[in-house]
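Novice: Sequence first, predicted coordinates after that:
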Amino acid sequence: MRFKNKVVVVTGASQNTGVAIAKRFLEEGSKVLINSNVKDDLQEVYKELSVHYKDSVMQYVADISDEAQVSAMFKALDEAYGRIDILVNNACHQGIGPTFEEIPTSFFWNVLQVNLQGTFMMSQQAVSRMLKQENKGVIVNMGSNVSKRAIHNRAAYVASKSGIDGLTKAMAIDLGPKGIRVNTVAPGYIFTNRWEVLDEAIKERRRTNIPLGVEAYGKDIADAVLFLASDEAKVINGSRLVVDGGCSAQHMPIDVDF
């Protein structure tokens, strides 16, 4: 097992990709703290994971945009495990809603508080502990392919994910010399519970415009995260691993080109 007895924190682990990431680390022998600000959903995931990994998983309800709650979560981690080896900053505000001219300042700032400031605060707490450890640690941030190719009516989300790209690079050059690697996974379309309510025509159009013809699933993103967290990626630092089936490689979707 690549991650036997490693202590891992995964934010946004009450549904979809976050759950898949937590499961993969547990399968590889890790001890995992799963986090979300949605108590009921997190409890359900914890119950599910505890069936097979009772002694290896713990849960903590916290809003990562709140500094006091982030601090309290890490104190709970200290009491439970006394260390952190890997942090996965997966929690995300999707920023779905208004067009640019209609975005309230409060909405824009809330998206950045969760996606960018939350990543910053979680990482600072983790780093303060990693630096005291003999084997320092790894941070994997969750970006998006939209940071390079924007999508409509998601200005706050796009801005936050562009910020993640820059923050990852800044962290990598500051922390790399101190033994801590920082990288980003940038997904494209992921099949989540949001897809379950889409019309089949919408799903098929999306798939048509993915060069590989298929969207990613949570496990695909989890595999990329685990790779970057592993010793197999020991000289990868400050990088952005795109997992989008080739969407970022094309200039125009196929139904525009033809």
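Specialist: Everything's here; your move. Numbering: from 1, shown residues only.

Novice: From now on I want contacts and neighbour counts done on CA atoms only, so please keep to that.
Specialist: Fine.

Novice: Mind listing what's buried along stretch 203-210?
Specialist: By 16 or more other C-alpha atoms under 10 Å, the buried positions in stretch 203-210 come out as K203, R207, T208, N209, I210.

Novice: I254 is in contact with the fourth one, correct?
Specialist: Going back to what we said before, that points to N209. Yes: with contact defined as C-alpha atoms under 8 Å, N209 reaches I254; the gap is 5.7 Å.

Novice: thinking again about what came up before, nearest to V8 among the buried residues of stretch 203-210?
Specialist: V8 lies nearest to I210 out of the buried residues of stretch 203-210, by C-alpha to C-alpha, at 32.0 Å.

Novice: Apart from its chain neighbours, what residue comes closest to the closest one?
Specialist: C247 (5.4 Å; C-alpha to C-alpha, 6 or more residues apart in numbering).

Novice: So the spatially closest residue to V146 that is not a sequence neighbour versus S144, what's the distance?
Specialist: Residue nearest to V146 in three dimensions, not counting chain neighbours: V158, with 5.9 Å by C-alpha to C-alpha, 6+ apart. Distance, V158 to S144, using C-alpha to C-alpha, to the nearest Å: 8 Å.

Novice: also this one, for the comparison:
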Amino acid sequence: MKAQEGKRALITGAARGIGAGIARSFAAAGAELFLHYRSDPAAAEALAAELRATGTEVHLYRADLGKLEELDAMFDAIEREWGTLDAAVNNAGWEPGMVPLEEVTPEIYEKLTSVNIRGTLFASLREIALMKHNPSGGSIINIGSVQQETTVPGRTLYAMSKGAIHALTGELALEAGEFGIRVNNIAPGFIEVERLKRSPSYNREAVATDIPLGRVGQPEDIGALAVFLASSESGFISGDTIIADGGLHRRLARSRNTISRT
């Protein structure tokens, strides 16, 4: 029996990149999927078609999770369709790029925190409410970033938002544990997503030289870890942040080659 056979999983920000890798991993593990996306319906539909061709049940839903009315509508749809959740991966977030201190504005702050912090918080609260219906509880996996631990200039706002997710994970694990609900945080390092591959300035070999394992990460690396954290094999792990960066955060200093886009 597959690790997620018969389980129902929500993955936010699933159309591309890390989210798509997580979706593929959950599909391969046998889960039924509710995939959220915001801005790329063509990519979302293509992923859904790919996974359905393997026999996976897939529901697609578009929403801006920075807007609470759209977030609530999505969870209402999940409740109508399934009534409960077994696993949820909160991957949706906004990546502002490099923002030097002198360019930080209230507008960038509001956009970043509305999705990365507020969206993750209120999605988690709705997920907990749905998982309370399960005799066996459930598993929530937040997607943070290694930049909550180590970062480079120009990433103050982004690192702040991911640090908030790290703190949120611990608090939710503390309060949801009595219902058998586990909450953990994955902090990816440099993950090779589509937009990096398209960038003419991207050099995979140069980036890999800064990573102790000697290679860049792939979305499926994060997907495999998320499936493990959703499975019974991780049944005594909760409130933790697990860094998946090939050992990068153990370096005392980082090159600008390894500016994470996760």
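Specialist: Noted; the coordinates are in hand. Only a predicted model underlies this, so the values are computations on that prediction, with no experimental measurement involved.

Novice: Against D255 of structure 1, how distant is the residue nearest to I210 of structure 1?
Specialist: Using C-alpha to C-alpha, one obtains 13 Å as the distance from C247 of structure 1 to D255 of structure 1.

Novice: okay, the two: which has more neighbours?
Specialist: Counted by other C-alpha atoms under 10 Å, C247 of structure 1 and D255 do not tie: C247 has more neighbours, with 21 against 9.

Novice: From L212 of structure 1, how far off is that one?
Specialist: For C247 of structure 1 relative to L212 of structure 1 (C-alpha to C-alpha), the value is 9 Å.

Novice: What of N5 of structure 1?
Specialist: Per C-alpha to C-alpha, N5 of structure 1 is found 36 Å from L212 of structure 1.

Novice: okay, the two: which has more neighbours?
Specialist: Ranked by neighbour count (other C-alpha under 10 Å), N5 of structure 1 and L212 place N5 first, with 15 against 12.

Novice: Doesn't that one lie inside a helix?
Specialist: No: N5 of structure 1: not assigned to a helix; according to DSSP: H, G, I helix; E, B strand; the rest coil it is coil.

Novice: so it touches S30, yeah?
Specialist: Yes: taking C-alpha under 8 Å as the definition, N5 of structure 1 is a contact partner of S30 at 4.9 Å.

Novice: most centrally placed residue in structure 1?
Specialist: Central residue of structure 1 (C-alpha atoms, centre = their mean): N90, 2.1 Å from the mean position.

Novice: Near R52 of structure 2, how many other residues are there?
Specialist: By the criterion of other C-alpha under 10 Å, R52 of structure 2 has 15 neighbours.

Novice: chain center to the longest helix seen in structure 2: distance?
Specialist: Longest helix in structure 2 by number of residues (criterion: DSSP state H): helix 156-176. The chain centroid and the centroid of helix 156-176 of structure 2 are separated by 13 Å, computed with C-alpha atoms, centre = their mean, to the nearest Å.

Novice: same check, this time on stretch 57-72 of structure 2
Specialist: Here stretch 57-72 of structure 2 is found 15 Å from its chain centre; the criterion is C-alpha atoms, centre = their mean.

Novice: how about that stretch: buried residues?
Specialist: E57, V58, L60, Y61, R62, A63, D64, L65, G66, L68, L71, D72.

Novice: mind checking the SS state of the residue nearest to the second one when sequence neighbours are not counted?
Specialist: By that I understand V58 of structure 2. Spatial nearest neighbour of V58 of structure 2, chain neighbours left out: L33 (4.8 Å); criterion: C-alpha to C-alpha, 6+ apart. Put simply, L33 of structure 2 is strand when judged by three-state DSSP.

Novice: residues near L33 of structure 2, how many?
Specialist: Neighbours of L33 of structure 2 using other C-alpha under 10 Å come to 25.

Novice: hang on, the residue nearest to the centre of structure 1 packs against V19?
Specialist: No: with contacts counted by C-alpha under 8 Å, N90 of structure 1 stays clear of V19, the gap being 10.1 Å.

Novice: intersection of neighbour lists for the two?
Specialist: A13 (C-alpha atoms under 8 Å, 6 or more residues apart in numbering).

Novice: ok so, going back, now the common contact residues for C247 and D255 of structure 1.
Specialist: What both C247 of structure 1 and D255 touch, as defined by C-alpha under 8 Å, 6+ apart, is the set N209.

Novice: all strands of structure 2, in order?
Specialist: 8-11, 32-37, 58-62, 87-90, 138-143, 181-188, 241-244 (DSSP state E).

Novice: can you put the ones you listed in CSV and add distance to L229 of structure 2?
Specialist: What follows is these, written out as CSV (distance: least, C-alpha to C-alpha, whole Å):
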stretch, distance to L229 of structure 2
strand 8-11, 12
strand 32-37, 16
strand 58-62, 21
strand 87-90, 9
strand 138-143, 7
strand 181-188, 8
strand 241-244, 10
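
Novice: do you know how far the alignment partner in structure 2 of N37 of structure 1 is from T12 of structure 2?
Specialist: Mapped onto structure 2 by TM-score structural alignment, N37 of structure 1 lines up with R38. Going from R38 of structure 2 to T12 of structure 2 by C-alpha to C-alpha gives 9 Å.

Novice: In terms of neighbours, single out the busier of the two.
Specialist: Ranked by neighbour count (other C-alpha under 10 Å), R38 of structure 2 and T12 place T12 first, with 28 against 16.

Novice: show me what contacts the nearest residue to the more buried one once chain neighbours are set aside?
Specialist: Computed as C-alpha to C-alpha, 6+ apart, the closest residue to T12 of structure 2 that is not its neighbour in sequence is H36, at 4.6 Å. By C-alpha under 8 Å, 6+ apart, the contact set of H36 of structure 2 is L10, I11, T12, G13, A14, A15, L60, Y61, R62, A63.

Novice: hmm, try it at 6 Å
Specialist: Residues near H36 of structure 2 by C-alpha atoms under 6 Å, 6 or more residues apart in numbering: T12, G13, A14, L60, Y61, R62.
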